[in-house]
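Colleague: Pasting the sequence and the predicted coordinates here, then a few questions.
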Amino acid sequence: MKRILVTGINGQLGQELSAILPSVGEVIGVGRAELDLTETEAICQVINQVKPDIIVNAAAYTAVDKAESEPELAEAINAIAPGTIAAECEKLAIPLIHISTDYVFDGSQSSPYQETDKTNPLSVYGKSKLAGEIAIQNNCKNYIILRTAWVYGVGGKGNFVKTMLRLGKERKEIRVVADQIGSPTCTLDLANTITQLIPLFQPEITGIYNFTNSGVASWYDFAVAIFEEAKLLGWDLQLERVIPITTPEYPTPACRPAYSVLACGKISTVLGTFPPHWRQGLRKMLTELFKTTL
């Protein structure tokens, strides 16, 4: 049975992986308490102590707006650490699965981004994640970089779905941006994909892949769907209306891509199946979350 080292085990994706990955191997999970990703020596030490057969790097600095004022920290966790992990993987001749983001693109396209399309991140966060991708490619031969988008799940401290539900209990009206388009992605579906990739890992499938749930939505569409599904489950909400607004009406420190839909044909060919629709993922997540709040 493979020994799988998972970083970021306490995050929303990490928690999902800790539940699913035991079906394909022994999981050794490390969080911030066990591994400081800003310490190069600590990274090398943990990897050499665990002696894994594969590493899944699910850890990241994901505070997109905060990164604008903490560029060094974002760079350390999202760029330098993945390069260090990749170099250790190369020394030990083991593969690496690394999670990246749609924010490596600038959103100027109007058709789904292919893995080969030109990157041009707009934010400190996006730039740090792209630097991490490059560091992995420069340090390691056997890797899968999995670009995903708009991730949410039952675990972790907070995400768009949890924020909307909290606001829906407190307010009658919520204003949500309607001119940023992407694909909401449930951690359960993302974790299932990573779990499927591990037994399939061969040098021939090394490279960059996109994975999101199928379908597209604006943040406004996503919010409306969250409330529709939550009400069907019997969630107690005060909300009466979701109001669509433009990006300039909700200014943020970080600039976000207006269109960041990712084409998932390449990963679907490897897995032999297309990703579930985002609305299905949302329904599964809310059903699970509802159980934990009863």
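Modeller: Nice, thanks for sending it over.
Colleague: switch to C-alpha atoms for all contacts and neighbour counts from now on
Modeller: OK.
Colleague: Could you work out the end-to-end span of stretch 207-220 for me?
Modeller: In stretch 207-220, first residue to last residue: 33 Å (C-alpha to C-alpha, to the nearest Å).
Colleague: Tell me how far it lies from the chain's centre.
Modeller: Averaging C-alpha positions (C-alpha atoms, centre = their mean, to the nearest Å) puts stretch 207-220 10 Å from its chain's average.
Colleague: So which residues make contact with that stretch?
Modeller: 114-115, 143-149, 176-186, 189-190, 242-244, 261-264, 266-267, 274-278, 281 (C-alpha atoms under 8 Å, 6 or more residues apart in numbering).
Colleague: just stretch 267-276 next, same as before
Modeller: For stretch 267-276, contacts defined as C-alpha under 8 Å, 6+ apart pick out 189, 196-197, 209-214, 264-265.
Colleague: likewise stretch 57-65?
Modeller: 6-9, 11, 13-14, 67, 73-74, 77-78, 82, 96-99, 123-125, 252-254.
Colleague: Which members of those are classed as buried?
Modeller: For these, a burial check counting by 16 or more other C-alpha atoms under 10 Å picks out 6-9, 11, 13-14, 67, 73-74, 77-78, 82, 96-99, 123-125, 254.
Colleague: sorry, back to before: just the ones in helices from the contacts of stretch 57-65, please.
Modeller: Mapping these onto helices (DSSP state H) picks out 13-14, 73-74, 82, 124-125.
Colleague: which pair in those residues spans the largest distance?
Modeller: Within the ones in helices among the contacts of stretch 57-65, 14 and 124 form the most distant pair, 23.3 Å apart (C-alpha to C-alpha).
Colleague: In this model residue 191 seems to touch residue 17, though I could be wrong.
Modeller: Yes - contact criterion C-alpha atoms under 8 Å: residue 17 and residue 191 qualify, at 5.4 Å.
Colleague: Pick out whichever of these two has more residues nearby.
Modeller: In this view residue 17 and residue 191 are compared by other C-alpha atoms under 10 Å, and residue 17 has more residues nearby, 26 against 21.
Colleague: which helices and strands does the helix or strand that contains that one pack with?
Modeller: If you go by DSSP states H and E, residue 17 is part of helix 12-20. On a contact count with 3 or more C-alpha pairs under 8 Å, 6 or more residues apart in numbering; DSSP states H and E, helix 12-20 meets helix 187-200.
Colleague: ranges for the helices of the stretch 101-250 of the chain?
Modeller: Applying DSSP state H, counting those that start in this stretch to the stretch 101-250 of the chain gives helices spanning 124-139, 160-170, 187-200, 219-233.
Colleague: Check it against this one:
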Amino acid sequence: MAQALRRRAPAGVQLTALGREEADLMNPAACARLVERSDTDAVILAAAWTAVDRAETEPDAARIVNGEAPAAIARAAAARGLPLVHLSTDYVFPGTGGGPWRPQDPVAPLNAYGRSKRLGEEGVLAAGGRAVILRTSWVFSAQGTNFVKTMLRLGRERESLRVVADQQGGPTPADAIAEACLEIAAALREGADGGIHHLSGAPDTTWAGFAEAIMAEAGLRTRIEPIATADYPTPARRPLDSRLDCTSLAEAFGIRRPDWRAALREVLAELR
């Protein structure tokens, strides 16, 4: 996400991206001190523990990184009157709804990762500062490890792939998230209200549908075999319905859902 933020930062905006060496989220107090001593105008907290399955065996580490660190950073930002944008996840929901999840819907995480992210949300809200929590889902880009890059690698190696078809959501390009974070931070500086909002790509699909689009766009003939979640057990339970209602984000900030299909073409072109 740091690379996406750098790429999308408007002209005239100086972006300082701190890595783990400078801002280790396993040390919340040290991260808070960085905010206290910084001359920044806004804080975007995009880093997180994202190893969903590993969080099941290392819940304490996930809780510190995703829960305690955001709370400490939010308190430091609030004390200085700094706007804060905090990225969260669809995994705070149980995934059993009959429609896209709204920001105000009750949360009920299914796994340790989701619980750690919800703890972070609670800490940010409790800090009382000018903050927006931006929940997103199914993030992909040309950088890092993500579903698109995994499918491309496997698609070049195999004739067929079994992919879950009963989980639905919106694939979201990292560049779109970065743009949203920067726009929200600027709006908060100008006095916009904080709160919880959602951003996911459109149209909604399934993992199998996403995989089919990746193969088609990449020119790979790999066959996608749809399977049920029960046929692909993982240490952490996944929500079946990760669709997000993004209406409030459009109303508050004029930010609309990005078309993930167009973004996919851009990512594949970059990877080539």
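Modeller: Done, it's in. The model shown is predicted, which means the values in this text are computed figures rather than measured ones.
Colleague: matching residues in structure 2 for stretch 88-101 of structure 1?
Modeller: With TM-score structural alignment applied, stretch 88-101 of structure 1 matches the range 76-89 in structure 2.
Colleague: Ok, stretch 171-190 of structure 1 next?
Modeller: Against structure 2, stretch 171-190 of structure 1 falls on residues 158-177 (TM-score structural alignment).
Colleague: Endpoints of the matching stretch, how far apart?
Modeller: 32 Å.
Colleague: And stretch 137-150 of structure 1, what's buried?
Modeller: Buried-residue list, stretch 137-150 of structure 1, by 16+ other C-alpha under 10 Å: 137, 139-150.
Colleague: Can you tell me which of those is nearest residue 104 of structure 1?
Modeller: Nearest to residue 104 of structure 1 out of these is residue 147 (C-alpha to C-alpha; 8.9 Å).
Colleague: Just give me the match in structure 2 for that closest one.
Modeller: In structure 2, residue 147 of structure 1 lands on residue 135 (TM-score structural alignment).
Colleague: Check the gap between its match and residue 144 of structure 2 for me.
Modeller: The value you get for residue 135 of structure 2 to residue 144 of structure 2, if C-alpha to C-alpha is used, is 20 Å.
Colleague: Ok, residue 133 of structure 2 next?
Modeller: Counting by C-alpha to C-alpha, the gap from residue 133 of structure 2 to residue 144 of structure 2 is 23 Å.
Colleague: returning to what we had before: okay, the match of residue 147 of structure 1 and residue 34 of structure 2: tell me how far apart.
Modeller: Applying C-alpha to C-alpha, the value for residue 135 of structure 2 to residue 34 of structure 2 is 24 Å.
Colleague: before we move on, what about residue 272 of structure 2?
Modeller: Residue 272 of structure 2 is 38 Å from residue 34 of structure 2, by C-alpha to C-alpha.
Colleague: Settle it for me: which of these two has more neighbours?
Modeller: Taking neighbours as other C-alpha under 10 Å, residue 272 of structure 2 and residue 34 compare with residue 34 leading, 16 against 8.
Colleague: Which residue lies closest in space to the more buried one, excluding its sequence neighbours?
Modeller: residue 23 (7.7 Å; C-alpha to C-alpha, 6 or more residues apart in numbering).
Colleague: who's in contact with the equivalent of that neighbour over in structure 1?
Modeller: Alignment note: residue 23 of structure 2 maps to residue 35 in structure 1; criterion TM-score structural alignment. Neighbour list for residue 35 of structure 1: 42-43, 46 [criterion: C-alpha under 8 Å, 6+ apart].
Colleague: what about residue 35 of structure 1, is that helix, strand or coil?
Modeller: Following DSSP: H, G, I helix; E, B strand; the rest coil, residue 35 of structure 1 is assigned to coil.
Colleague: How much space separates it from residue 77 of structure 1?
Modeller: Using C-alpha to C-alpha, we find residue 35 of structure 1 at a distance of 11 Å from residue 77 of structure 1.
Colleague: do the same with residue 171 of structure 1
Modeller: To residue 77 of structure 1, residue 171 of structure 1 is 36 Å away according to C-alpha to C-alpha.
Colleague: residues contacting the nearest residue to residue 173 of structure 2 once chain neighbours are set aside?
Modeller: The shortest distance from residue 173 of structure 2 to any non-neighbouring residue, by C-alpha to C-alpha, 6+ apart, is to residue 140 (5.1 Å). Counting by C-alpha under 8 Å, 6+ apart, residue 140 of structure 2 touches 146-148, 171-174.
Colleague: Buried subset of these, written for ChimeraX?
Modeller: Of the contacts of residue 140 of structure 2, the buried ones go into a single ChimeraX selection, burial set by 16+ other C-alpha under 10 Å:
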select :147,148,171,172,173,174
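Colleague: between the contacts of residue 140 of structure 2, which is nearest residue 230 of structure 2?
Modeller: Among the contacts of residue 140 of structure 2, and counting by C-alpha to C-alpha, the member closest to residue 230 of structure 2 is residue 147, at 19.2 Å.
Colleague: how about that closest one, what's its match in structure 1?
Modeller: Following TM-score structural alignment, the counterpart assigned to residue 147 of structure 2 within structure 1 is residue 160.
Colleague: Nearest spatial neighbour of the residue lying farthest from the centre of structure 2, chain-adjacent residues omitted?
Modeller: In structure 2, residue 159 marks the outermost C-alpha relative to the chain mean, sitting 30.8 Å out by C-alpha atoms, centre = their mean. Distance criterion C-alpha to C-alpha, 6+ apart; nearest residue to residue 159 of structure 2, sequence neighbours excluded, is residue 222 at 4.8 Å.
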